[in-house]
Structures are given as structure tokens and as C-alpha cells.
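>>> sequence first, predicted coordinates after that:
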Amino acid sequence: MKKQHIPEKMCPVCERPFSWRKKWEKNWHEVKYCSEKCRRNK
């Protein structure tokens, strides 16, 4: 994936944008939180 075409989402907890990462390649549509900390504090 080219850097200029990296998708972003907004984290519902911290309300900050976060970008696609290689480790989320197969399940990007399921990713909701930017970090484990936000996921735990939902």
C-alpha cells in the first residue's frame, strides 16, 4: 500500500485519527480502536 493512499479511521474513545497498519491488513474492516489502551477503556 502506498503511503499517500493509507486509509484512516477515527477512534471512538480518544477521538483521534489513526492509520492503517500492516498488522491490520487482513482485518482492517473490524478494527475500531487505535490502541489496546483505548480498547480496554471503551
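All right, it came through fine. Numbers count the residues shown, from 1 in each chain.
>>> okay, CA-based contacts and neighbour counts for the rest of this
Fine.
>>> show residues contacting stretch 2-14.
Stretch 2-14 is contacted by residues 16-20, 32-34, 38-39, 41-42 when judged by CA atoms under 8 Å, 6 or more residues apart in numbering.
>>> give the buried residues for it.
By neighbour count with 16 or more other CA atoms under 10 Å, stretch 2-14 contains the buried residues 9, 11, 13.
>>> and the furthest pair within the contacts of stretch 2-14?
Trp20 and Asn41 (20.9 Å; CA to CA).
>>> okay, now the one to match up with it:
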Amino acid sequence: MTKKQHLPTKVCPICKKPFLWRKKWEKNWDSVKYCSKRCSGNSKRRTLKA
């Protein structure tokens, strides 16, 4: 079992906060961009405004 301190991390492009790997993202970790559904929704609004 992997300890939490050794899990991969990414930085969310919307809120600029780091987030950790989650079990539910195991199969598609490479395609995960946002830390939450909220940030994902904000990215869609941001592209419409620009």
C-alpha cells in the first residue's frame, strides 16, 4: 500500500491549489485536470467569457 506522502500530485489550473491522486482517478489520472467539479465548471464559464 502506498503512503499518502508518496501519492502523485497535480496543480489545478483554475484555483492553483495542489491536489492528490484519488482511487476513483486510478484509470484516467493522466487526463484529470481539475481538482473538483466546481473548478471544472468554472473553466467552462471562463472560456465562454473570454
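Looks like it arrived, so ask away. If you're wondering where the values come from, they're calculated on a predicted model, not measured in any experiment.
>>> from the buried residues of stretch 2-14 of the first structure, which is closest to Trp24 of the first structure?
The nearest one, if we look at the buried residues of stretch 2-14 of the first structure relative to Trp24 of the first structure and count by CA to CA, is Lys9, at 12.4 Å.
>>> what helix or strand is the closest one located in?
strand 8-10 (DSSP states H and E).
>>> quick check: that strand compared with the second structure, mean distance?
Here the mean offset of strand 8-10 of the first structure against the second structure after fitting is 0.1 Å, by mean CA distance after the TM-score superposition for the first structure.
>>> quick one: residues in contact with the next helix or strand after that strand.
Downstream of strand 8-10 of the first structure, the first helix or strand assigned by DSSP H and E is strand 17-19. Under the contact criterion CA under 8 Å, 6+ apart, strand 17-19 of the first structure has outside partners 6-11, 34.
>>> same thing with stretch 29-47 of the second structure?
By CA under 8 Å, 6+ apart, stretch 29-47 of the second structure touches 10-15, 18-19, 21, 25.
>>> change it to 10 Å
8-23, 25-26, 48 (CA atoms under 10 Å, 6 or more residues apart in numbering).
>>> of Trp20 and Asn41 of the first structure, who's got more company?
Neighbours per residue (other CA atoms under 10 Å) separate Trp20 of the first structure from Asn41, with Trp20 holding more: 17 against 9.
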